[in-house]
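Peer 1: Sharing a model that was predicted from the sequence below.
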Amino acid sequence: MHKNIKLLDELPFFQQRTIISVAEITTGLSQQSFKVRCLNDQLFYAKYFDKYNTEYAQIEKEVLLNSASSPITTSLLYSDEHWLVTPFIEANDLSKLNLPIKNKLNIALELMLTFQKLIIPSKKIKPISFIAHGDYYINALALNKNQQQILRSLLSDDDAIKAQQLTLCHGDFNFTNMLLNSPLTGIASDEIPILIDFECCCYSEVEYDIAMMIAVNNLLNYLSVDTVIAQIKVYLAQRMVNISTKKVMRYLGKSLLLNALWYICRFNRTNDNKWLILAKQQFQQADVLNNNKTSIVDRLKLHLPA
């Protein structure tokens, strides 16, 4: 049994209950999480943050505490430095629904607009800083001075972002983070999706959430960037929201790069090839997007296994 599963028994929340079974959830792309079944068929979702990610735990905790009355989030039952426990929701995530990408995008965009209206007073949620993210990966991947300079040049944009109007962003609109009770073939017209995974919340422009949604769902594997952005702009125009294609493109290249580096860190820790595959996809999409004559991997001199 995994050591983190053993730790669940020691949490005060579960010491008051009898754990019947624990199953690791492997569909998401964030922190390690578990479905915990207790006596009387009580189901809980337990999420573990290792020592590198406790700051993310604090962000998610504050979002959950401050959005308790919202129909699009769930309640926080227990938290400490490394663990968050919420009710387990028996539902399909949006990635599993047999719907056209356009329909999934519309659902995600409506959820995005609803989330961005939430008022979350928090000192933990900060304006997006690509340079700060870059510094994290510089340390995590032990990049040399030349690699550091190249990475910072690829991510440099913070001054331009600070000059713009910022809004609350989820930062990880992965379709796996949107839960619906609908059958796999569709959704009910009055159903409100549940949004999960708030550890990447930040303040940025609306275009950042859109760009990260495109990147993390690998939408460029299925549609051209022009087609994706056009579909998004049509839906948002119906909601009286206008976005800048130029800004989406600016954020998209950086989002793809950050995702790729995150996946490499995961691969280095787990040696699970799924993270390596995802990293290579994000790098490749960033190269195509930016018409790079020399790939980012080659520019950074990253040595990725074949």
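Peer 2: That came through, no problem.
Peer 1: can we go C-alpha only for contacts and neighbour counts from here?
Peer 2: Fine.
Peer 1: And the strands in the chain, which stretches?
Peer 2: Here the chain has its strands, by DSSP state E, at 19-25, 32-38, 42-48, 78-79, 83-87, 92-93, 167-169, 178-180, 194-195, 202-204.
Peer 1: now the ones you listed as TSV including distance to residue 105 and mean neighbour count?
Peer 2: Conversion of those to TSV gives the following (distance: least, C-alpha to C-alpha, whole Å; neighbours: other C-alpha atoms under 10 Å):
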stretch	distance to residue 105	mean neighbour count
strand 19-25	24	15
strand 32-38	26	19
strand 42-48	26	20
strand 78-79	32	16
strand 83-87	26	19
strand 92-93	13	19
strand 167-169	16	23
strand 178-180	11	22
strand 194-195	14	22
strand 202-204	20	22
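Peer 1: how about those, which one is nearest residue 5?
Peer 2: Taking C-alpha to C-alpha as the criterion, residue 5 comes closest to strand 19-25 out of the strands of the chain, the separation being 7.1 Å.
Peer 1: alright, now check it against this:
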Amino acid sequence: MTVKSLQGGLHNSVYLVSENVVEETSSDSSFTQIAPQHWVAKRLKSPLTAQYEANAQRIASDHDIGANVIDVEGPWIVSEWIPGVLLADESFPIEYKVQVLVEVLSRLGSLTIETKNNFNRLSIQSVLEELSFDVRLTDLQRKLLSSANKQATNLDTSTNEELLQLVHGDLNFSNILIENEKFKVIDFESAALASQEYELAMAIAVNEIPLDVLKEIFGKLCKYKGIVEFEVVMRNLFCCYLINALWYENQYLETKQRQFSTLAAKQWRLAENLHDELMK
């Protein structure tokens, strides 16, 4: 058995586990062959987080857009290994990435779940409060956070309970695998019950997609259940920029890796620009 470290997003430990397995090739067991088998093992921050992710991944797998869950043990999830290329690959043009993202959003938006008790309802305000606790903010950043908290309170209280869907919560192009012109979604750690406007907004924010492309995507998604008002998407987007900025700030505080500081600065800048647009 061999174990190889994989790039697991920006903070999780993910490994490719491989083993040569003896397989029988005839009914009388007289012929055998050695066949390599592969699995992906991922360590989450807690057993509860692992269970939530496994629950969401199983639903996606049942709808043929996620990897099969093999086992869950403590903070570990073992899944089938899916060979493919990440949508983040530079060989894919942005037009193709957007096309796939629209299909992913529409497919995820149609997922059905038997019980909502297996997932937390997202509270945008709670997420902002938790992420901002240890971060030292500039005056401008405090102003943006204060505005985001007001938007989050309104979004959290105004979202119709019946419109809550299971969302992935982090549709980064690096969380979408392309295999034989089909896609699979991976890394359901941020899965929760939320609005489709939030799902779309976070996908736009984390991929740093321009607002004119957002309008194009929104137009294509309007026919799907749950996507209602562009203005609601924009208010969610502002909050998502802040969530990402604060998350990156926390990762920088923990690791001192400059990439996180750079990513945080981009999200702060996007939030500032959108804030000015929303205040017009």
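Peer 2: Received the coordinates, thanks. In this text the structure is predicted, and so the values were computed from the model without any measurement.
Peer 1: returning to that earlier point: rebuild the strands of structure 1 as CSV, extending it with distance to residue 270 of structure 1.
Peer 2: Below are those laid out as CSV (distance: least, C-alpha to C-alpha, whole Å):
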stretch, distance to residue 270 of structure 1
strand 19-25, 15
strand 32-38, 12
strand 42-48, 15
strand 78-79, 25
strand 83-87, 20
strand 92-93, 25
strand 167-169, 29
strand 178-180, 26
strand 194-195, 27
strand 202-204, 27
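Peer 1: Tell me which of these lies nearest to residue 264 of structure 1.
Peer 2: The closest approach between residue 264 of structure 1 and any of the strands of structure 1, judged by C-alpha to C-alpha, belongs to strand 32-38 at 16.2 Å.
Peer 1: what's the closest one in contact with?
Peer 2: Under the contact criterion C-alpha atoms under 8 Å, 6 or more residues apart in numbering, strand 32-38 of structure 1 has outside partners 17-26, 43-49, 88.
Peer 1: What span of structure 2 is that strand aligned with?
Peer 2: Alignment note (TM-score structural alignment): strand 32-38 of structure 1 is matched to residues 13-19 of structure 2.
Peer 1: in the superposed pair, what's the mean gap between the matching stretch and structure 1?
Peer 2: Averaged over the aligned pairs, stretch 13-19 of structure 2 sits 2.0 Å from structure 1 after superposition, using mean C-alpha distance after the TM-score superposition for structure 1.
Peer 1: now the helices for structure 2?
Peer 2: Secondary structure of structure 2 by DSSP state H: the helices cover 47-62, 94-109, 124-132, 139-158, 196-206, 211-221, 230-255, 258-278.
Peer 1: list the buried ones in the first one?
Peer 2: When you say that, I think you mean helix 47-62 of structure 2. Of the residues in helix 47-62 of structure 2, those buried under the neighbour-count criterion (16 or more other C-alpha atoms under 10 Å) are 47, 49-60.
Peer 1: Turn those into CSV, including distance to residue 185 of structure 2.
Peer 2: Compiled in CSV, the buried residues of helix 47-62 of structure 2 are given as follows (distance: C-alpha to C-alpha, whole Å):
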residue, distance to residue 185 of structure 2
47, 21
49, 18
50, 16
51, 17
52, 16
53, 12
54, 13
55, 14
56, 11
57, 9
58, 11
59, 11
60, 8
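Peer 1: and of those, the nearest to residue 145 of structure 2?
Peer 2: Proximity of those to residue 145 of structure 2 was ranked by C-alpha to C-alpha; the top entry is residue 49 with 26.4 Å.
Peer 1: What is the aligned counterpart of the closest one in structure 1?
Peer 2: That one, residue 49 of structure 2, aligns with residue 56 by TM-score structural alignment.
Peer 1: does residue 38 of structure 2 really touch residue 81, like I thought?
Peer 2: Yes. Applying C-alpha atoms under 8 Å as the test, residue 38 of structure 2 and residue 81 come out as touching, 5.7 Å apart.
Peer 1: Residue 64 of structure 2: neighbouring residues, count only.
Peer 2: Applying other C-alpha atoms under 10 Å, we find 15 other residues in the vicinity of residue 64 of structure 2.
Peer 1: That one matches what in structure 1?
Peer 2: Matched to structure 1 by TM-score structural alignment, residue 64 of structure 2 sits across from residue 71.
Peer 1: need the contact list for the residue most central in space within structure 1.
Peer 2: Structure 1 has residue 172 as the residue nearest its centroid, 2.5 Å off, counting by C-alpha atoms, centre = their mean. Listed by C-alpha under 8 Å, 6+ apart, the contact set of residue 172 of structure 1 reads 197-198, 200-201, 209, 212-213, 216.
Peer 1: Give me the distance between the residue nearest to residue 156 of structure 1 when sequence neighbours are not counted and residue 258 of structure 1.
Peer 2: Nearest non-adjacent residue to residue 156 of structure 1, counting by C-alpha to C-alpha, 6 or more residues apart in numbering: residue 131, 6.3 Å away. Distance check for residue 131 of structure 1 against residue 258 of structure 1: by C-alpha to C-alpha, to the nearest Å, it reads 11 Å.
Peer 1: repeat for residue 45 of structure 1
Peer 2: If you measure residue 45 of structure 1 against residue 258 of structure 1 using C-alpha to C-alpha, the figure is 27 Å.
Peer 1: returning to what we had before: between the contacts of residue 172 of structure 1, which has the most around it?
Peer 2: Highest neighbour count within these, by other C-alpha under 10 Å: residue 209, with 28 neighbours.
Peer 1: Would you mind finding the match for it in structure 2?
Peer 2: Using TM-score structural alignment, the partner of residue 209 of structure 1 in structure 2 is residue 199.
Peer 1: coming back round to it: of the strands of structure 1, which is nearest residue 127 of structure 1?
Peer 2: strand 202-204 (4.2 Å).
Peer 1: Next, the mean deviation of the closest one compared to structure 2.
Peer 2: Strand 202-204 of structure 1, aligned to structure 2 and superposed, deviates on average by 2.0 Å (mean C-alpha distance after the TM-score superposition for structure 1).
Peer 1: For that strand, give me every contacting residue.
Peer 2: Contacts with strand 202-204 of structure 1, where a contact means C-alpha under 8 Å, 6+ apart, come from 125-128, 161, 165-171.
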